[in-house]
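Q: Here is a sequence together with a model predicted from it:
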Amino acid sequence: MIGRYETPNFRRSWGRRPGSATLIDVTSASLGTLRPVHAGVTDYLTAWDEQRRLHEAVASGTEPDTVLLLEHPSVYTAGKRTEPWDRPMDGTPVVDVDRGGKITWHGPGQLVGYPIVKLPDPLDVVAYVRRVEQMLIDVCAEFGLPTDRVEGRSGVWVPSDERGPERKVAAIGIRVARGATMHGFSLNCDCDLGAFDNFVPCGIRDAGVTSLSAELGRQITVAEALPIVEKHLPTILA
């Protein structure tokens, strides 16, 4: 069942592109309810504030599991394992956040998803990350791009081939508090991959970064990827 849902708080505080304020309930009798929120282009700190508000509400049971789907203006964010030498070499400002992982970039042409969902007891964070990975693998497959996991590394990867070593097409960074998740995933659609040249993405030096467009040889926009990601979102629920 698909229904519509809007919150006054969202309407009042979020910048977005025209037509991007549609909020949709995706309901499954077997998987429960997951509410995707289309937030358009939203600066990182505004989105982080909304994540924290939603996290408190979801953890308290006053709002349903929610996924923020958006693009950010160009920004670097650093997870808890970021080392000083991981940061951009030119001194570009970095937002330090409370997720796992190291440094990454968000910006135009990249679809970002922040699932705020209540995990079942007993908590199994690794299983949740695997479900997010599987969702992204399924999305890439729908575009005709084979991807997989790489042992010891989070995210979704294009296997090594004649074009080069393994290449990350989607990144994942998660935090769990009070049994509910924060932060999430980013899928490179048609972003400027040069943004990743200024640092070591996720601290991994022996692999590359890619996008759906670069791998498929045609432009895949965030707008094109959005409904495909939304279709596969129930995969992340236990």
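A: Perfect, thanks for sending it. These numbers were taken from a predicted model, which means no experiment stands behind them.

Q: drop to CA atoms for contacts and neighbour counts, all remaining ones
A: Noted.

Q: Run through the helices of the chain in chain order.
A: 8-13, 44-60, 125-142, 212-216, 222-232 (DSSP state H).

Q: Compile those helices into JSON lines and extend it with columns for mean neighbour count and distance to Val112.
A: As requested, the helices of the chain are exported to JSON lines (neighbours: other Cα atoms under 10 Å; distance: least, Cα to Cα, whole Å):
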{"stretch": "helix 8-13", "mean neighbour count": "10", "distance to Val112": "17"}
{"stretch": "helix 44-60", "mean neighbour count": "17", "distance to Val112": "11"}
{"stretch": "helix 125-142", "mean neighbour count": "19", "distance to Val112": "12"}
{"stretch": "helix 212-216", "mean neighbour count": "17", "distance to Val112": "14"}
{"stretch": "helix 222-232", "mean neighbour count": "16", "distance to Val112": "9"}
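
Q: Now that we have those, can you turn them into CSV and tack on distance to Asp206?
A: Output for those, formatted as CSV (distance: least, Cα to Cα, whole Å):
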stretch, distance to Asp206
helix 8-13, 41
helix 44-60, 28
helix 125-142, 21
helix 212-216, 19
helix 222-232, 27
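
Q: Put this next to the previous one:
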Amino acid sequence: MSLYSSCSTSSLPPASGTRVGSATETLGRNRQVTVYQLGLADYEATWARQEELLAATLALKVRNRQAAEEGRPAEPTPNYLLLCQHPHVYTLGKSGKPEHLLLDEAGLQQHGATFHRINRGGDITYHGPGQLVGYPILDLDNFFTDIHRYLRLLEEAVIRTLAEYGLTAGRIAGLTGVWLDFEEGAPNPRKICAMGVKCSRWVTMHGFALNVTTDLSYFGYIVPCGITDKAVTSLAQELGHAVSLSEVEQRLVPHLAALFEAEFTVA
């Protein structure tokens, strides 16, 4: 078992029960996040797994509301983070335009890719091998009820991770995600991490996709996130050499733990 925490391991709670004042108990909130490392995972299967975890958490929140009305103690809601990469796939969010996919069915088959309309926000994006995809299924009642802050913290974790590789990344106003050459007037702004989330009763799903050794040619078959005037890049392209996904993951998760003041434990 591996643990990523904003605290030292000496402050971890015991296996049974929760120590008062620990990172896992803040006004009754559960700050533990279980991490599942799925490897190369089918997109539809991973989406179904997210939906199952989301539904179970929402059902628990309903039971907790009933318990509160009856004066019974509530059960802490869980938090999860699914980490994976996908075979070649294009996904279109609820606000996306189908014409932003530039391939027909024959073209998708030729490039070994699939296409799915999904229930996150945002337009079209690409997932594929060499891309670190993270799906946090967090009950934000355990942290803070602010979806904009949630997105900014996900971005910040990526920004801090890229800084460890000597890359200065940031945000562009009005465009969710993480960018290089993001400053106003910069000659070549390029996206390195896309984000799209859904939130139901403060429980999140979907998440972020960080290009590590991604085959960027697949972005040429879409209008990424509906943006026509900016490029897409990867960590490998910026550094000039390959980087393992596992290394990037090991650097990213502690930043998430610190920003969310949580303990991330690998299942």
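A: Now that the structure is in, tell me what you want to look at. These numbers come from a predicted model, not from an experiment.

Q: got the buried residues for stretch 200-209 of structure 2?
A: Trp202, Val203, Thr204, Met205, His206, Gly207, Phe208, Ala209 (16 or more other Cα atoms under 10 Å).

Q: hang on, the earlier thing: so which of the helices of structure 1 gets nearest Arg35 of structure 1?
A: helix 222-232 (9.7 Å; Cα to Cα).

Q: which bit of structure 2 covers that closest one?
A: The aligned range for helix 222-232 of structure 1 in structure 2 is 245-255, by TM-score structural alignment.

Q: and the matching stretch, how far from structure 1 on average?
A: Taken over the aligned residues, the distance from stretch 245-255 of structure 2 to structure 1 averages 1.5 Å (mean Cα distance after the TM-score superposition for structure 1).

Q: List the contacts of the residue mapped onto Asp229 of structure 2 from structure 1.
A: Residue correspondence to structure 1 (TM-score structural alignment): Asp229 of structure 2 is matched to Asp206. Asp206 of structure 1 makes contact with Pro165, according to Cα atoms under 8 Å, 6 or more residues apart in numbering.

Q: What distance do you get for Asp206 of structure 1 to Tyr114 of structure 1?
A: Distance, Asp206 of structure 1 to Tyr114 of structure 1, using Cα to Cα, to the nearest Å: 27 Å.

Q: How many neighbouring residues does the aligned partner of Tyr80 of structure 2 in structure 1 have?
A: Residue pairing (TM-score structural alignment): Tyr80 of structure 2 is matched to Thr66 of structure 1. Applying other Cα atoms under 10 Å, we find 23 residues neighbouring Thr66 of structure 1.

Q: Ignoring the adjacent residues along the chain, who's closest to Thr66 of structure 1?
A: In space, and not counting its chain neighbours, Thr66 of structure 1 is closest to Arg35: 4.5 Å by Cα to Cα, 6 or more residues apart in numbering.

Q: Can you report how many residues neighbour that neighbour?
A: That count, for Arg35 of structure 1 with other Cα under 10 Å as the rule, works out to 26.

Q: what does it align to in structure 2?
A: Aligned partner of Arg35 of structure 1 by TM-score structural alignment: Thr34.

Q: Setting aside sequence neighbours, what's the nearest residue to Ile228 of structure 1?
A: Val139 is the one closest to Ile228 of structure 1 (Cα to Cα, 6+ apart), at 6.2 Å.

Q: I figured Tyr43 of structure 2 was touching Tyr90, is that so?
A: No: between Tyr43 of structure 2 and Tyr90 there is no contact, the gap being 9.6 Å when judged by Cα atoms under 8 Å.

Q: aligned partner of Arg167 of structure 1 in structure 2?
A: In structure 2, Arg167 of structure 1 lands on Arg190 (TM-score structural alignment).

Q: And for the closest residue to its match other than its chain neighbours, the neighbour number?
A: Leaving aside its sequence neighbours, Arg190 of structure 2 sits nearest to Ala231 (Cα to Cα, 6+ apart; 4.4 Å). Counted by other Cα under 10 Å, the residues lying close to Ala231 of structure 2 total 17.

Q: show me what contacts Ala231 of structure 2?
A: So Ala231 of structure 2 contacts Asn188, Pro189, Arg190, Lys191 (Cα under 8 Å, 6+ apart).

Q: Great, nothing more from me.
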